[in-house]
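Novice: Just a sequence and a predicted model for now, questions to come.
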Amino acid sequence: MGTLFDEAAAAGTRTVVHLDRPFDIAPRAGTRWTITELAHLVRATAARLADAGVRPGDRVAIVKDNHWDYDLLGCAAVRLGAVPALLSAGLDTTDLVTLLERLRPAALVTTAALLTRCRDIATSAPAPLCITLDSHAPGAVHLAALDATRPCPPVRRPADEPLVIHHTSGTTGLPKLVIHSTRTLVDKLARFEAVRYPGIGVRPDDVLLNASAYAHGRTFCWTAVVLSVAPAEIVVLSGDDPDTADPLLRAHPPTVVEATPATFVRLRPLTTRLDTAFRRVRLYISTYDAVHPPALRAYLTASHHPRPLWMQGWGQTETGPLTFRFHTRRSALAPDAESTARLLGRPVPGRTRLRAVDPDTLRPVPRGRPGLLLVRTAALALGYVAEDERWNAKRVGEWWSTGDMGVLHRDGSVSVLDREVDSLPGMSCLRTEDALEQRLPQALECVVLGVPDGDPLPVVVTADGRLDPDAWKQAVYGLPSLRDPAVLTWDDVPRTGTGKVRRATLARRLTGAALAGTGRWT
C-alpha cells in the first residue's frame, strides 16, 4: 500500500480523479487529479511525516474531516513502515480519547479543533507528536510547514505484521480497534475483488463514484482495488448533501456507485430529478448496514441501463465481506421484496464458511432456525488493540462470532435478523424496519429498538420530525406489538462515522435503558 500509487503511475494508469472539494492535505491543489499527481502527493506526505519524526513501526493516528485523503495519509504512513490508525472525526470526543489511550500512537495527525477537543478532556497528551492539517496549534507542528522533499525509500513490513488499524462502527457501544495485515486485507480481500468478474468487474471505461466513510476499513481495501483495475474516472464525494453532489455527478455521470446506506438515503432526492445523475449506472454497491427496499427501488428505477444490478454485501470490519446478494429491478419491485430484504445471499465460495449456533450452548442449530452466526475466513483480522480478552472471547474453536443473529437456509443462503445485543425473542427488528419503511413513504428511516422491558420502541425519522397518526396506525397493522413511535429528524439521531444509527445511545436517550440482548458477542 505504501507504493500503490507509484506502481499505478509507473504502469501508465490514465484514471482521472474528481473531488467534491480539495483534499485536506492539499487544500490549494484543486479537485482534479491524475494518478501520477496522487503518487507525488503520497510521497510528499510521507516525506513530511518523516520530517516530523515518524519512524518504522510507529502507530500513526489519523483523525480528520471525511475525505479520501484518509487513505492517502494511510498509504504515506505505510510507506515509512509505520502503522496508520484511521479514526473517524464523527466519534464522540470521549470515545475518541478512549481509543487514543488504547492505541497509544507515536503521532496524531488531526485538525486544530479536534486536537483542542481531545486536550480538553484527556488526562494526558493524545500523542507525543501532534501534526495539524489546517492551521498551527500550540504544541503541534503544521503539516504544510514540514519538508516535502526529504528522501523516503519505502520500508516494506512482513505480510503478517500489522498493516493498518480501523475501528468498528460502534452502533452498540464503544468501537473496537481492528488490526489487519497485508495478507488479510490486501492478499485475501483486495486481490479477490480486483478480478474483472463478468457483469460486476470494473471496466476500463467505467466512471466510479464512491461516497463513503473514508476512515473505515472498506475504503482502504477499495483504494487498493481501484488503483489496480484502472477505471476511466473516479468521482469522490466527501459529503452527502444532494444539492452539492448533483453538479459534480451531472458533470461526470457514474456507471458504478458505491456508498454507505445512509448516504444512499441522503442522496435519494437526486433519483427523481429530471435527467437524473444516476442514469448511466449499471452497478450499485452497498456495504456497512441494511439497505431497505424503498431505496433499492428508487436507485434501480433511476438508472436508464437496461439491466442495472445492486450488489449488497454483508460483512464486518474484522472479516471483510462474508456474503453477497444481487438485486434487480424485478426483485426490488416484487411483491415479496419487503419480506426477503434481509436475505443476504450466500457465503463467498471457497473463501467463507458460516455456521448458526445456539447463543447459549454454542451447539449448531438446524437449517432454517435462528441462531448466532459464526464464520471461518482466511481474511479474519489479527485482533483488537488492547482488548485481547474480548477478541478471544469471540472465538469458538476455529470459528469466530459475528455477533449477528440470523438463519442459514437449506439452499446455503443466509438471512440476518438482528445484532445479538438488540435481538428480541420471536421477532426481527430489521424486518420490522423494512415493513415500516415500505408502508411510510414519508419516512427517511425507521429504527426499531429492542429494550429489556415491554414492547420495542420504533423511531421514525422524517424531514420535519412529524408523522401523521393515521398513517402510523395503517403502517403497524399486522406487525408485532410496538410502542408509540418517537418521531425525529435526521440530525436528531446519533450516528456513527458511516451514518449508522448508534442504537445503544439512542435507546438510552429515549428510554433510559440499554438494549435487550446480552451483549456477550459485541
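Specialist: Alright, I've got the coordinates. Residues are numbered from 1 along each chain as shown.
Novice: Please make it C-alpha for all contacts and neighbour counts, starting now.
Specialist: Noted.
Novice: if I pick V461, what's in contact with it?
Specialist: Residues in contact with V461, defined by CA atoms under 8 Å, 6 or more residues apart in numbering, are A443, L444, E445, C446, V487, L488, T489, W490.
Novice: nearest to G2, of these?
Specialist: Checking those against G2 with CA to CA, the nearest one is W490 at 38.1 Å.
Novice: That closest one - nearest residue in space that isn't next to it in sequence?
Specialist: If the residues on either side of it in the chain are set aside, W490 comes closest to V461, at 5.9 Å by CA to CA, 6 or more residues apart in numbering.
Novice: Three-state assignment for that neighbour, please.
Specialist: Secondary structure state of V461, per DSSP: H, G, I helix; E, B strand; the rest coil, is strand.
Novice: roughly how far apart are it and V265?
Specialist: Distance of V461 to V265, computed by CA to CA, to the nearest Å: 11 Å.
Novice: Okay, one more to line up with it:
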Amino acid sequence: MSYKKDPVSLGRLFDHHAERGCRTRFHLSRPFDIAPAGGTEYDSRTLAQLTAETSAWLYASGARAGDRIAIAKDNHWDYLVLACAAARFGALPVLVSGALAPETLQMVLKHAAAHVLVTTKEILQRGTDAGANLTGTVARTVCVDGPAPGAVAAAELRGGPVPEAVRTASYEPMVATHTSGTTGVPKLVVHSAETLMGHLGRTESLPWPVVGMKPWDTVATATPYNHMRMITWSAGTLRLAPRHAVVIDRTDPGTAERMFTRHRPTYVEAAPATFTAWEELADRRPDGPFRAVRVFVSTFDAMHPPTVRRFLAATRRPFPAWLQGWGQSETGPMTFRLLTRRALAARGERHPTTRNVGRPIPGFTGMRVVDPKTMRRVPAGTPGVAFARTDGRCIGYLGEEERWHTKTVGRWWNTGDWVVRSPTGLFRLLDREVDLIPGTSCIELEDVLADRLPELLEAVVLGVPGERPVPVVSLRGGPLDPAAWQRATADLPGMAEPVVLDSESLPRTSTGKVRRHELRERLLGGTATFGTGRWT
C-alpha cells in the first residue's frame, strides 16, 4: 500500500502494520490508562486487538459514524489507540490535553462540539472545582478510571460486539488535535488521511540518510501524545519498524532513567521542556543513559544551545546529530537542520546557530517570506511573515472556520512566524509575528542569555511598544548575579531590569511552551505588542 496514493486510514493503522509483519516491540513506561491490566509491552498485533476492543466500548457509549469523540485524559500513548478505535467505525476523534486549565478545556470542548467525551475522574473534578461544567459540553461522558457524577465508567461498557470497520474517503476529516495555545485558546486542527497519513506520514516513513530510523534502532519518544506529532511519529515507527520503541509518558528524570537502563536508546525524540528536565541525566557521562544515542530529535519549540550541546556531549557516538525541525500542527514539518558538535562549539555568540532552522524539505514543502502589509514577497535578508505550501496542510479548524480561512491564500498557508531568508535559501526563525520586536529577535536574545548564563533555566523576552523589552528569567537556584547579568547583556539591545520568577510560576502550554500572552498580561497588565496578532 502506498502512503501517498492510498494512505492508511487511522482506523486501520495497527491492523495494516500487523498484516505486513511489523515486529517492533513497544515498551511503555506504565500500563495504558484504558488497559491497566494489559502490561507494558505490545506489538502491532496486540495493539490492533486493543484497538478493536476499545472500539467496542466507544460504540457502546452511543457514538456513531460521523460523530465527534473528544478525548481529554492523562498523557500517554493510548491517545492513539483511542483515536484509532474511534476512527475505526467512522467517528472523528478530537484529541485534547487533559492538562489544560479547566476554563480553557471547557472552551476547547465547546469548539469540538463532540457527542461523547472520554476523560478521567480527576479532570472532571478539577473542572467542577473551577466552575467549568465539562460534562455539559457533550451528550455522554465516559471515564476510563471509574464512574463519576454525570459520567459512566468505561468498564461498564466493555464486552459488547466490535462494530464493523468503516472506510471513509481519504479527503474527509480523520482526526483533530489542538495547537500549543501559546497566544490564547488552542485551535483544533483538522487533518484528513491524505494530509496526515499520506503526505506527512510519508515524510516519517522514508529511510532518510542519518535521520531515518533503522531496523536495529531502539527509538524512544517522550512527547504530548494528544498532539498531531504523536500520529506521524507512530506511523513512521510502524512503517520503518525499528527493533524496539520506548514510550515515556512523563518528563521526570527518574522515569527516563528507569526505561533507558532497560532499553538503551539509539534514537531519542522529546519535547524541549522534557529535554531540559533530563539535563541531569545527560551530565552522567560517559556511562549515562544517552551514551548510545546517534540522533536526537526536537520539535514543538526552540531549543537553547546549551541544552543541545549537553546532549550531544552525552553520547559516545563519534558523530551524533541533533535534528531540529520547524513546523506547525497545521502544516507538519516545514524545514529541518542537523546540528553537530562542531556547529555548537562556539559559545555565547550574538547570533546562535540554533536559530538557523535550515531549508524547506525537498519535494515536500515550499516556503516564501512576505511583507505583512502588502503580502508581497520580500528579498532575501528582509524579515517578514513565513508562508508555507504543502500537501500536508490541515483542512480546517473545528468551530473556527473563518479563522482558518484568514490564514489561507490559495495553496499557501500563513504561519504567523516572523523569519528572514538568506540568499542561499536558509531560514532564520526570529519570532512569532505577534511577539516581534523591530530590529531584533526575542528568541535569539533568549538563546544568547541561556548560553552566557549557565544558572539560567528559562528566559522570556517580552516586547513592549514605547519601552525597552522586558526579560523574564528563572534560575536553577540562588539569586541572579547583577554583575553576571551586566556582562551577559553588554553587547545586546537595551532591556529593562530582569524580572525573576520561579520556573513553576511561568504559565505553560501542554507542550511546555511559555504562554507569552498570559505572562505579558500578568506582569505588564496589558497585551499590546509590536505585531498585529492577526495570524495567531
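Specialist: Sure thing, it's come through. Note that this is a predicted model, so its numbers are computed, not measured.
Novice: any chance of the contacts of V461 of structure 1 in JSON lines, plus distance to P308 of structure 1 and secondary structure?
Specialist: JSON lines is the format used below for the contacts of V461 of structure 1 (distance: CA to CA, whole Å; DSSP: H, G, I helix; E, B strand; the rest coil):
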{"residue": "A443", "distance to P308 of structure 1": "25", "secondary structure": "strand"}
{"residue": "L444", "distance to P308 of structure 1": "24", "secondary structure": "strand"}
{"residue": "E445", "distance to P308 of structure 1": "24", "secondary structure": "strand"}
{"residue": "C446", "distance to P308 of structure 1": "26", "secondary structure": "strand"}
{"residue": "V487", "distance to P308 of structure 1": "34", "secondary structure": "strand"}
{"residue": "L488", "distance to P308 of structure 1": "33", "secondary structure": "strand"}
{"residue": "T489", "distance to P308 of structure 1": "32", "secondary structure": "coil"}
{"residue": "W490", "distance to P308 of structure 1": "29", "secondary structure": "helix"}
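Novice: counterpart of the residue nearest to W490 of structure 1 in structure 2?
Specialist: Alignment note: V461 of structure 1 maps to S474 in structure 2; criterion TM-score structural alignment.
Novice: Okay, helices next: where are they in the stretch 301-450 of structure 2?
Specialist: Listed in chain order, the helices of the stretch 301-450 of structure 2 (DSSP state H, counting those that start in this stretch) span 305-312, 401-405, 442-452.
Novice: Tell me which of those sits nearest to T266 of structure 2.
Specialist: Among the helices of the stretch 301-450 of structure 2, helix 305-312 comes nearest to T266 of structure 2, with 12.3 Å by CA to CA.
Novice: Structure 1: matching residues for that closest one?
Specialist: Residue correspondence for helix 305-312 of structure 2 in structure 1, counting by TM-score structural alignment: residues 293-300.
Novice: distance of the aligned partner of R483 of structure 1 in structure 2 from H263 of structure 2?
Specialist: Under the alignment defined by TM-score structural alignment, R483 of structure 1 corresponds to A496 in structure 2. A496 of structure 2 sits at a distance of 47 Å from H263 of structure 2 (criterion: CA to CA).
Novice: Leaving aside the residues adjacent along the chain, what's closest to W412 of structure 2?
Specialist: Counting by CA to CA, 6+ apart, W412 of structure 2 lies nearest to R389, which is 4.7 Å off, once chain neighbours are set aside.
Novice: what do you get for R355 of structure 1?
Specialist: What sits nearest to R355 of structure 1 in space, not counting adjacent residues and going by CA to CA, 6+ apart, is L374, at 5.1 Å.
Novice: I'd assumed G410 was in contact with the residue nearest to W412 of structure 2.
Specialist: No: under the criterion of CA atoms under 8 Å, R389 of structure 2 is not in contact with G410, lying 9.3 Å apart.
Novice: where do the strands sit along the stretch 301-450 of structure 1?
Specialist: Across the stretch 301-450 of structure 1, reading from the start of the chain, the strands by DSSP state E, counting those that start in this stretch fall at 309-316, 320-327, 346-347, 352-357, 370-377, 383-384, 395-396, 399-408, 414-419, 443-449.
Novice: All good on my end, thank you.
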